[in-house]
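*Asks:* Test case, fold it:
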Amino acid sequence: MSVSVASYPDLRDRGVFISGGGSGIGAALVEAFVHQGSRVAFIDIAEDDSNALVARLSEGVAHRPVFVKADIRDIEDLRAAIALATARIGPVRVLVNNAARDDRHALDELSPEGWDESQAVNLRHQFFAAQAVAQSMREAGGGSIINFSSIAFMLNMGDVPAYATAKAGVIGLTKSLAGKLGPDNIRVNAILPGMVVTERQLRLWLDEDAIAAMQDQQCLKRSLTPADMVGPCLYLASDASRGMTAQSMIIDGGVF
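*Replies:* Sure, this is the predicted structure:
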């Protein structure tokens, strides 16, 4: 990792499942948990990036990460991937629902199909992943579910109505799951990133002006990177946050 992070001994050998782990924030999280000594499995649809990540993280680590190709829009595919991952790494004690896609849409051009696609990519899979791991977490004595939302729904961004709706829904889902799963010692929290500069964001949406405009709103006058999401996620995954559930952590450099 490019930044120093705390070591959490309780995460060693713990089963961790991450969606969208092949690149961007997800790849940074995969790397971080691998270096904590966790047993990590991740899914993505991007095979080349994912296989390259596994190859890079396979030397000098306690457990080689496991990549399973899966499409989060296909719930049966997602369930099968989680079952395969569990067979490979053991019970999932940490679920990180990271996968998302912040597509832009003109108001007059967004179709019902496009709307449903956005909910499938950004919200629906989070519930069904939690559903799929809940029993193994119960049997293991508890666990931590970390749902990735976004500050986008608080920024009045006019070109992401479907994405913003989904990311607001993640907060409601987080609180409801926390209430349901708390008696089983399963904690559920959310992380809300601000503008995180990734290769994909630079390729599709961000330029120097957009980055400068966001930094002007931030208290911290620098760009956020995937590494900035690592510390908060490890903390929520570990027993260090054992009394914390149904909460949202905003990691945006101080916009809110």
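
*Asks:* drop to CA atoms for contacts and neighbour counts, all remaining ones
*Replies:* OK.

*Asks:* Within the helices and strands, which one has Q126?
*Replies:* helix 125-140 (DSSP states H and E).

*Asks:* Can you give me the buried ones in that helix?
*Replies:* In terms of neighbour count (16 or more other Cα atoms under 10 Å), helix 125-140 has its buried residues at 125-126, 128-130, 132-134, 136-138.

*Asks:* Just name the closest of the residues you listed to R93, please.
*Replies:* M137 (5.6 Å; Cα to Cα).

*Asks:* mind listing the helices in the stretch 151-256 of the chain by residue range?
*Replies:* Here the stretch 151-256 of the chain has its helices, by DSSP state H, counting those that start in this stretch, at 161-181, 199-204, 208-217, 230-237.

*Asks:* Burial check on the closest residue to N97 other than its chain neighbours, number of neighbours?
*Replies:* Nearest non-adjacent residue to N97, counting by Cα to Cα, 6 or more residues apart in numbering: N147, 4.8 Å away. By the criterion of other Cα atoms under 10 Å, N147 has 27 neighbours.

*Asks:* could you check the angle helix 230-237 makes with the lengthiest strand in the chain?
*Replies:* When the chain is parsed with DSSP state E, its longest strand is strand 186-193. Calculated by axes from the mean of the first three to the mean of the last three Cα atoms, to 10 degrees, strand 186-193 forms an angle of 160 degrees with helix 230-237.

*Asks:* And strand 186-193, what does it pack against?
*Replies:* strand 143-148, helix 161-181, helix 230-237, strand 248-251 (3 or more Cα pairs under 8 Å, 6 or more residues apart in numbering; DSSP states H and E).

*Asks:* Let me know whether G169 touches L123 as I believe.
*Replies:* Yes - using Cα atoms under 8 Å, G169 makes contact with L123 at a distance of 7.0 Å.

*Asks:* For the residue nearest to R138 when sequence neighbours are not counted, list the residues it contacts.
*Replies:* Spatial nearest neighbour of R138, chain neighbours left out: D184 (5.8 Å); criterion: Cα to Cα, 6+ apart. Applying Cα atoms under 8 Å, 6 or more residues apart in numbering to D184 gives the contacts 138, 141-142.

*Asks:* Second input sequence below; structure requested for side-by-side comparison:
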Amino acid sequence: MEEEHRSLTSHFATYPSLEGRSVLVTGGATGIGASIVSHFALQGARVAFFDVQDDPARELIESLKAEVDAVPEYLRCDLTDVNALKASVNRAIGTLGGVDVLVNNAANDQRHTIDEVTPEYWDASIAINLRPQFFMIQSVLPAMKAAGRGSIINMSSIAWMIPSTGVPVYIAAKAAIVGLTRTLAHECGPQGIRVNAVLPGAIATEKQRRLVYTPEYKAEIMASQALKRDVLPEDVARLVLFLAADDSSAITNQSYVVDGGWV
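*Replies:* The predicted model follows:
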């Protein structure tokens, strides 16, 4: 694991502006989120991440202890509970002494058909795939406005652009995130706060490999991508670092695709 962490930084950019910055990441215990947490911590940022997966969260923290000066803080939080979300954000901001970066990463791409979607299922899906993104932003804005700066990075997906099938409510949420990003970039820009979106493609996370990476799906991915290789969580995390750093200080209201050239 230590060698893996060294590989995250040995050949790639270091961003001095991220050292000491306060970063919040939702869904940070596994997959893309865990890679984002690791990359920020290895840049010297102070990170708090939200999830409900206790064991993976503890394993991530343990794996980073020998490599970073500031060990990430795990806050167990059900993001579908808006009151709990707000309380956890306030706790994190208090612990970190502010917030410079928010990465809205948490999502659940559970497969479903049109016919089986009930109003209750719709509400439950939106409650994890869209609603927390808005209320996380609402919760961090006072601190960012007071500081006169901030970078908010919302995770969408190329799924609505392809478009994917078999996940219609998830697709609706991921498309809505791009619209939310664009309007909030204009609402928050006068306060020095940037808002951008990242749209991953078929990312080879451990979960995706376990659940959906059949030989048939892998063949579809390789046929669709311009680059004939797996796109990995760290490919996404490195773009997130750039959008959080001062190197991208003139960039807002944008959506960036990381998909190996699928769309």
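
*Asks:* Mind checking the TM-score on these two?
*Replies:* Scored against TM-score structural alignment, normalised by the length of the first structure, the superposed chains reach a TM-score of 0.97; 256 aligned residues with a Cα RMSD of 1.0 Å.

*Asks:* any idea which helix or strand carries whichever residue in the first structure pairs up with A124 of the second structure?
*Replies:* Matched to the first structure by TM-score structural alignment, A124 of the second structure sits across from E117. Per DSSP H and E, E117 of the first structure falls inside helix 112-119.

*Asks:* before we move on, what about L78 of the first structure?
*Replies:* Going by DSSP H and E, L78 of the first structure is in helix 75-89.

*Asks:* Onto which residues of the second structure does the very next helix or strand once past that helix map?
*Replies:* Next in sequence after helix 75-89 of the first structure, counting helices and strands by DSSP H and E, comes strand 92-97. Mapped onto the second structure using TM-score structural alignment, strand 92-97 of the first structure spans residues 99-104.

*Asks:* follow-up on the earlier one: what is the helix holding L78 of the first structure packed up against?
*Replies:* strand 15-19, strand 39-44, strand 66-69, helix 125-140.

*Asks:* for those, which one sits closest to V96 of the first structure?
*Replies:* Of all those, strand 15-19 comes closest under Cα to Cα, at 4.7 Å.

*Asks:* So which bit of the second structure is that closest one matched to?
*Replies:* Going by TM-score structural alignment: strand 15-19 of the first structure matches residues 22-26.

*Asks:* which residues sit against the matching stretch?
*Replies:* 33, 36-37, 40, 45-51, 92, 96-106.

*Asks:* Return a PyMOL selection command for the buried portion of the residues you listed.
*Replies:* Here is the PyMOL command that selects the buried residues among the contacts of stretch 22-26 of the second structure (16+ other Cα under 10 Å):
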select buried, resi 33+36+37+40+45+46+47+48+49+50+51+92+96+98+99+100+101+102+103+104+105+106
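
*Asks:* what helix or strand is the equivalent of D48 of the first structure over in the second structure on?
*Replies:* Aligned by TM-score structural alignment, D48 of the first structure pairs with D55 of the second structure. Applying DSSP H and E as the criterion places D55 of the second structure in helix 54-64.

*Asks:* Show me what that helix is packed up against.
*Replies:* Checking 3+ Cα pairs under 8 Å, 6+ apart, helix 54-64 of the second structure ends up next to helix 2-9, strand 73-76.

*Asks:* Next, name the residue at the spatial heart of the first structure.
*Replies:* N98 (1.9 Å; Cα atoms, centre = their mean).

*Asks:* follow-up on the earlier one: trace the residue nearest to R138 of the first structure over to the second structure, please.
*Replies:* By TM-score structural alignment, D184 of the first structure lines up with Q191.

*Asks:* got it, and K221 of the first structure?
*Replies:* Match for K221 of the first structure (TM-score structural alignment): K228.

*Asks:* Could you count how many residues lie near the residue nearest to its match when sequence neighbours are not counted?
*Replies:* Nearest non-adjacent residue to K228 of the second structure, counting by Cα to Cα, 6+ apart: M222, 5.4 Å away. By other Cα under 10 Å, the residues close to M222 of the second structure number 16.

*Asks:* what does L85 of the second structure give?
*Replies:* L85 of the second structure, neighbours per other Cα under 10 Å, totals 21.

*Asks:* Just give me the match in the first structure for it.
*Replies:* In the first structure, L85 of the second structure lands on L78 (TM-score structural alignment).

*Asks:* Quick one: residues contacting its match.
*Replies:* Contacts of L78 of the first structure by Cα under 8 Å, 6+ apart are 70-72, 125, 129.

*Asks:* ok, of these, which one's closest to I251 of the first structure?
*Replies:* H125 (22.5 Å).

*Asks:* How about the secondary structure of the residue nearest to that closest one when sequence neighbours are not counted?
*Replies:* Among residues not flanking H125 of the first structure along the chain, I72 sits closest, at 5.9 Å (Cα to Cα, 6+ apart). Three-state call for I72 of the first structure (DSSP: H, G, I helix; E, B strand; the rest coil): coil.

*Asks:* Off-centre distance for the match of strand 15-19 of the first structure?
*Replies:* 9 Å (Cα atoms, centre = their mean, to the nearest Å).

*Asks:* Equivalent analysis for stretch 61-76 of the second structure, please.
*Replies:* 18 Å.

*Asks:* and if you look at stretch 130-145 of the first structure?
*Replies:* The answer for stretch 130-145 of the first structure is 17 Å, by Cα atoms, centre = their mean.

*Asks:* picking that back up, distance of the match of A124 of the second structure relative to S38 of the first structure?
*Replies:* Remark: distance between E117 of the first structure and S38 of the first structure (Cα to Cα, to the nearest Å) = 32 Å.

*Asks:* and what of N51 of the first structure?
*Replies:* For N51 of the first structure relative to S38 of the first structure (Cα to Cα), the value is 18 Å.

*Asks:* Can you classify the residue located most distally from the centre of the first structure by secondary structure?
*Replies:* In the first structure, counting by Cα atoms, centre = their mean, D108 sits farthest out from the average C-alpha position, at 30.2 Å. On the three-state scheme (three-state DSSP), D108 of the first structure is labelled helix.
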